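[1] Sequence first, then the predicted structure, then my questions.
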Amino acid sequence: MVETEKTLENTSVTLSVTGIRLFQELILDYSGIHLDEAKCSSLAPVISRYLLKKNFNSFEKYYRFLRRNSHTEVEIRELISYVTINETSFFRNPAQFTVFKDHVLPDITTERFNKKQNLKIWSAGCATGEEPYSIAITIREKLPFLEKWNVEILATDIDYNVIKKAEKGIYNRRALRNVSGSRQEKYFSKVGNQYELNQNVREMVTFREFNLKQAAYPISGEGNWDIIFCRNVIIYFDRDFTTQIVDNFSQCLDEKGFLFLGHSETLLGISEMFSMVDFGNTHIYKKKNDVINETPPVKLKQQSKSIRSEYANRDVLSRKTSKRNGVALTNGSLANKSFVSKTKKPKNANDFNVGAGTVDGKTLINYYLAKGKSAADTGNYASASECYQKVLDVDPLCVEAHFFMALVSENLSEIDRAVEAYQKTIYIDESCVLAHFNLARLYRLAGNQRDAVREYKNTVRKLQQFSEDEEIKFSGGFSVRLINEIC
């Protein structure tokens, strides 16, 4: 059997199908991080540059080197660091920190008013430390009589290098983009063009290297954790490993404990040990058998009907760029049809029932987005496609539904439909980097070099708006640096 090879221009490295699979298995076995075939294929140029850096001309040779090298673990950790995101920002997803400050902390402090005043928080997958330090700042600002409390904040990550960087507490300006001027003055000192976090905040956090695939999860010296933050981490893992992690979290969480996940991460179909607490513009999870003392959630602001109607009645595929975008990829062609003709008029929320009761439109959208992701994660792409279509029946302008509809269409080999969905994504949100990037990839695979080059250029232009290590929307783990290298 002749093996297909991918030859990279301007290098002597070739990545064979076997090499890519070895890479995939190596990362999965060590860390539980699941990189599907599409992501591995997209990472091929990045892996090749890494191999050149290590002076290997094939991944097979590098793999054999790892098998007989006593420093295998160090090497694998470096490889994982190279292909994943290692930086975030302070107070990322501000809505969740508002919930942490205004709901979760008061819930815990009220319950322990006349008890032993311990507060135990674990930030799992802390990267360069912005999250645990944001937690520490929030506690300093919110907790009354802080000196009377025994506050323990543990921050862990699989990457030793980012742990060392986090301990130093020195950041660039972009990492502070969600930090107000008054907070910057109070908690940071400017050192050249960098910002150093004050010692009184840094000393509140203990950093430790930890692999979530390990059997024994850390426990606080005072018992189980009150809160676990594990945001934008489980997106890297397959369903089985995610289930295992969440089960482990449940075992080491207090009976009234809280779990914070990333805004796009869900426990739907993963675990029944937690209840979702919805605050309107964000949600968190609480270990079952208790109810949070919650004030009414803040409602999301809705776009005005006039704006939504204006966009809903525009012809997406016949806009100025339609001649270039409406390109046949298979024997069929992309129909130059209007957006509205492809998406039904939004229905009244009362037309829908999920489970036993009638739900509002927003809840319905969140339900089917989560259900679609769950179906896609298990390879049931047809079911996922149906879920995303149900979202679009309610909200034809839902960017997330169009983007993930495109991805599942690719997996169903419905390439024309995938292209159309990416085009609609871009029309609604032109800044969606991954839509440009994936559209370029499909054009290239179809031999349409002109449009592929155009979309790759659009991708690079959009990437200039972000910092090098910033996470790209819907990427599931690709940083700006990685996508720039691939382009």
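    Arrived safely, thanks for sending.
[2] can we go C-alpha only for contacts and neighbour counts from here?
    Fine.
[3] The residue nearest to Val433 when sequence neighbours are not counted sits in which helix or strand?
    Of all residues not flanking Val433 in the chain, Thr459 sits nearest, at 5.6 Å (CA to CA, 6 or more residues apart in numbering). Using DSSP states H and E, Thr459 maps to helix 449-463.
[4] Give me the buried positions along that helix.
    Using 16 or more other CA atoms under 10 Å as the test for burial, helix 449-463 gives Asp451, Ala452, Val453, Glu455, Tyr456, Lys457, Asn458, Thr459, Val460, Lys462, Leu463.
[5] now swap in stretch 290-299 and tell me
    In stretch 290-299, counting by 16+ other CA under 10 Å, buried: nothing.
[6] Show me how far it is from its chain's centre.
    Taking CA atoms, centre = their mean, to the nearest Å, the mean C-alpha location of stretch 290-299 is offset from the chain mean by 25 Å.
[7] now do stretch 97-117
    Once both centres are worked out by CA atoms, centre = their mean, stretch 97-117 turns out to sit 28 Å from its chain's centre.
[8] try stretch 235-253
    In terms of CA atoms, centre = their mean, the centre of stretch 235-253 is set 16 Å apart from its chain centre.
[9] With stretch 159-177 instead?
    19 Å.
[10] and the end-to-end length of that stretch?
    Start-to-end span of stretch 159-177 (CA to CA, to the nearest Å) is 24 Å.
[11] contacting residues around the helix holding Thr459?
    Residues outside helix 449-463 that contact it (CA atoms under 8 Å, 6 or more residues apart in numbering): 324-325, 431, 433-434, 436-437, 439-444, 480, 484, 487.
[12] Any chance of a ChimeraX selection covering the buried ones in the residues you listed?
    In ChimeraX syntax, the buried subset of the contacts of helix 449-463 is picked out as below (16+ other CA under 10 Å):
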select :325,431,433,434,436,437,439,440,441,442,443,444,480,484,487
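[13] Below is an additional structure, to be compared with the one above:
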Amino acid sequence: MMPNPGHKPPGSGDRAHRPAILSQQKKVANLDEIAPPAPITSPLALPQVTDDELQRYADLVYRKTGIRISPQKKTLLSNRLRRRLRETGISSYSEYYDYLTKLPSRHPEWDAFLQEITTHETYLFRDELQWQWFRKKFLAEVANRQRGPMKTLRIWSAACSTGDEAFTAACCIAAELPDLASWRITILGTDIGLGAVEQARTATFGERAMRLVPDDLKRRFFEKLPNAEVWRAKPILTQMTTFRQHNLMDPLPERPFDLIFLKNVLIYFDVGSKKVVLNNVLKVLQPGGYLVVGAAEGIGDLLSEMTRLQPWLYQKPQESGTRLLAAGSSQSQGSFRAPLDLKR
């Protein structure tokens, strides 16, 4: 989660730029009639944010999302707050704080604020080793395990941002699973930012986000839009995916998943919030299912009941029978070896 929404040139925060923001606010007038304070006349009029004000915002982000902003991130927080002030035309950080905290949680400005603070660059096929395991080992095991006329596969991309991870999974599935028509596949992508979710639903990606997609998969499963440096996923991928807004601090009312991606997000949470998120996630991971995390999440101590297969890969124990063995362990019937050498 921390991508840079487009930088606005000087002058973009004046009155000429405000109608788009205010039109969004009018859409929810039935929820709230709070108008922002009087606009500033120039971006240069913005005061310097104080340490106390930054801490107020850091505490606010934590209360809303469970994400703890470290002191080292205060400059980043300051820069992104400045963009929100310019977008809304509000003249001080304290005024924006008062304005924001009086709004209902469904107000578009809340989403704009949280998306500004919590998003980061993402792209398809990030972390190549993980996708090699997904394509060649996980999908092969899933195909071997299900041989009936109708097979199912459920995947959750938690903190999905603009859908890059979900569409990478869909792309791999379309390329690797035999007899795709006999599968009922669900790839759910969720993110706290409504803007990110809406972008994911467009199934479009710029050249930078597509830079690691293998050429053969790009030709098979994406189409280049005319007169634009943008690629759009084809229906074979979009029919597998669905996206919706969700806060990881809240339980997800869904049936269990075979695989959950929870990558590069827990590093922003403190220990207490990590426990809440992991509890919510593991409740919807089926026995024997996999959890894929970022390699540097630092959550091993919180997953002591899971089988650790790689620094980034865990498996939930089976309710009965054998469970997957850690790398180097002897193999039991119905279990797997290390994830990069999995054999039935």
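    That came in fine, so what should we check first? Just so you know, these numbers come straight off a predicted model, no measurement behind them.
[14] Of the contacts of helix 449-463 of structure 1, which pair is most distant in space?
    Arg324 and Val480 (26.3 Å; CA to CA).
[15] For structure 1, list the residue farthest from the centre, please.
    Checked against the mean C-alpha position of structure 1, the extreme residue using CA atoms, centre = their mean is Asn114, at a distance of 39.3 Å.
[16] Distance of that one relative to Lys148 of structure 1?
    12 Å.
[17] what does Lys371 of structure 1 give?
    44 Å.
[18] With neighbour numbers in mind, choose between the two.
    Lys371 (21 against 11; other CA atoms under 10 Å).
[19] can you tell me which residues contact the more buried one?
    Leu268, Gly269, Ala384, Cys387.
[20] In a helix, the residue farthest from the centre of structure 1, correct?
    No: membership of Asn114 of structure 1 in a helix is not supported by DSSP: H, G, I helix; E, B strand; the rest coil, which gives coil.
[21] that older thread, of the contacts of Lys371 of structure 1, just say which sits nearest to Val354 of structure 1.
    Of those, the one sitting nearest to Val354 of structure 1 (CA to CA) turns out to be Cys387, at 12.3 Å.
[22] name the element that closest one belongs to?
    Per DSSP H and E: Cys387 of structure 1 is located in helix 381-394.
[23] Give me the range in structure 2 that that helix lines up against.
    The aligned range for helix 381-394 of structure 1 in structure 2 is empty, by TM-score structural alignment.
[24] Okay, buried residues for that helix please.
    Applying 16+ other CA under 10 Å to helix 381-394 of structure 1 flags 381, 383-394 as buried.
[25] quick one: it to chain centroid distance?
    Taking mean C-alpha positions (CA atoms, centre = their mean), helix 381-394 of structure 1 and its chain are 21 Å apart.
[26] Check the offset of the helix or strand following it from the chain's centre.
    Where DSSP H and E defines the elements, the next helix or strand beyond helix 381-394 of structure 1 is helix 399-411. Counting by CA atoms, centre = their mean, helix 399-411 of structure 1 is centred 16 Å from the centre of its parent chain.
[27] Return the list of helices and strands in contact with helix 399-411 of structure 1.
    For helix 399-411 of structure 1, the elements it packs on are helix 381-394, helix 415-428, judged by 3 or more CA pairs under 8 Å, 6 or more residues apart in numbering; DSSP states H and E.
[28] Relative to Val162 of structure 1, which of those is closest?
    helix 415-428 (33.9 Å).
[29] which residue numbers in structure 2 go with that closest one?
    Alignment note (TM-score structural alignment): helix 415-428 of structure 1 is unmatched in structure 2.
[30] got the angle for that helix vs helix 399-411?
    Orientation of helix 415-428 of structure 1 against helix 399-411 (axes from the mean of the first three to the mean of the last three CA atoms, to 10 degrees) gives an angle of 160 degrees.
[31] Report the distance from the helix or strand following helix 415-428 of structure 1 to the chain centre.
    Using DSSP H and E, the next helix or strand after helix 415-428 of structure 1 towards the C-terminus is helix 433-445. For helix 433-445 of structure 1, the separation from the chain centroid amounts to 20 Å (computed by CA atoms, centre = their mean).
[32] Helix 433-445 of structure 1 versus helix 449-463: what angle between them?
    160 degrees.
[33] Which positions within stretch 38-57 of structure 1 qualify as buried?
    40-51, 56-57.
[34] Max pairwise distance over the residues you listed: which two?
    Ser42 and Phe56 (19.7 Å).
[35] Considering the buried residues of helix 381-394 of structure 1, which is situated nearest to Phe100 of structure 1?
    Val391 (29.1 Å).
[36] Distance check, the residue nearest to that closest one when sequence neighbours are not counted against Glu400 of structure 1.
    The shortest distance from Val391 of structure 1 to any non-neighbouring residue, by CA to CA, 6+ apart, is to Ile365 (5.2 Å). As judged by CA to CA, Ile365 of structure 1 and Glu400 of structure 1 stand 10 Å apart.
[37] Between those two, which is the more surrounded one?
    Neighbour count, other CA under 10 Å: between Ile365 of structure 1 and Glu400, Ile365 has more, with 22 against 18.
[38] pretty sure the more buried one contacts Gln389?
    No: look at Ile365 of structure 1 against Gln389 with CA atoms under 8 Å: they stay out of range, at 10.3 Å.
[39] Tell me which stretches of the stretch 101-250 of structure 1 form strands.
    118-124, 150-157, 170-171, 188-191, 194-197, 205-209, 225-230 (DSSP state E, counting those that start in this stretch).
[40] what's the mean distance for the shortest one versus structure 2?
    It refers to strand 170-171 of structure 1. For strand 170-171 of structure 1, the mean deviation from structure 2 after alignment is 1.4 Å (mean CA distance after the TM-score superposition for structure 1).
[41] do the longest one as well
    For strand 150-157 of structure 1, the mean distance to aligned residues of structure 2 following superposition is 0.9 Å (mean CA distance after the TM-score superposition for structure 1).
[42] in structure 2, what residues pair with that strand?
    Taken onto structure 2 by TM-score structural alignment, strand 150-157 of structure 1 occupies residues 184-191 there.
[43] Which residue in structure 1 aligns with Asn264 of structure 2?
    Under TM-score structural alignment, Asn264 of structure 2 pairs with Asn232 in structure 1.
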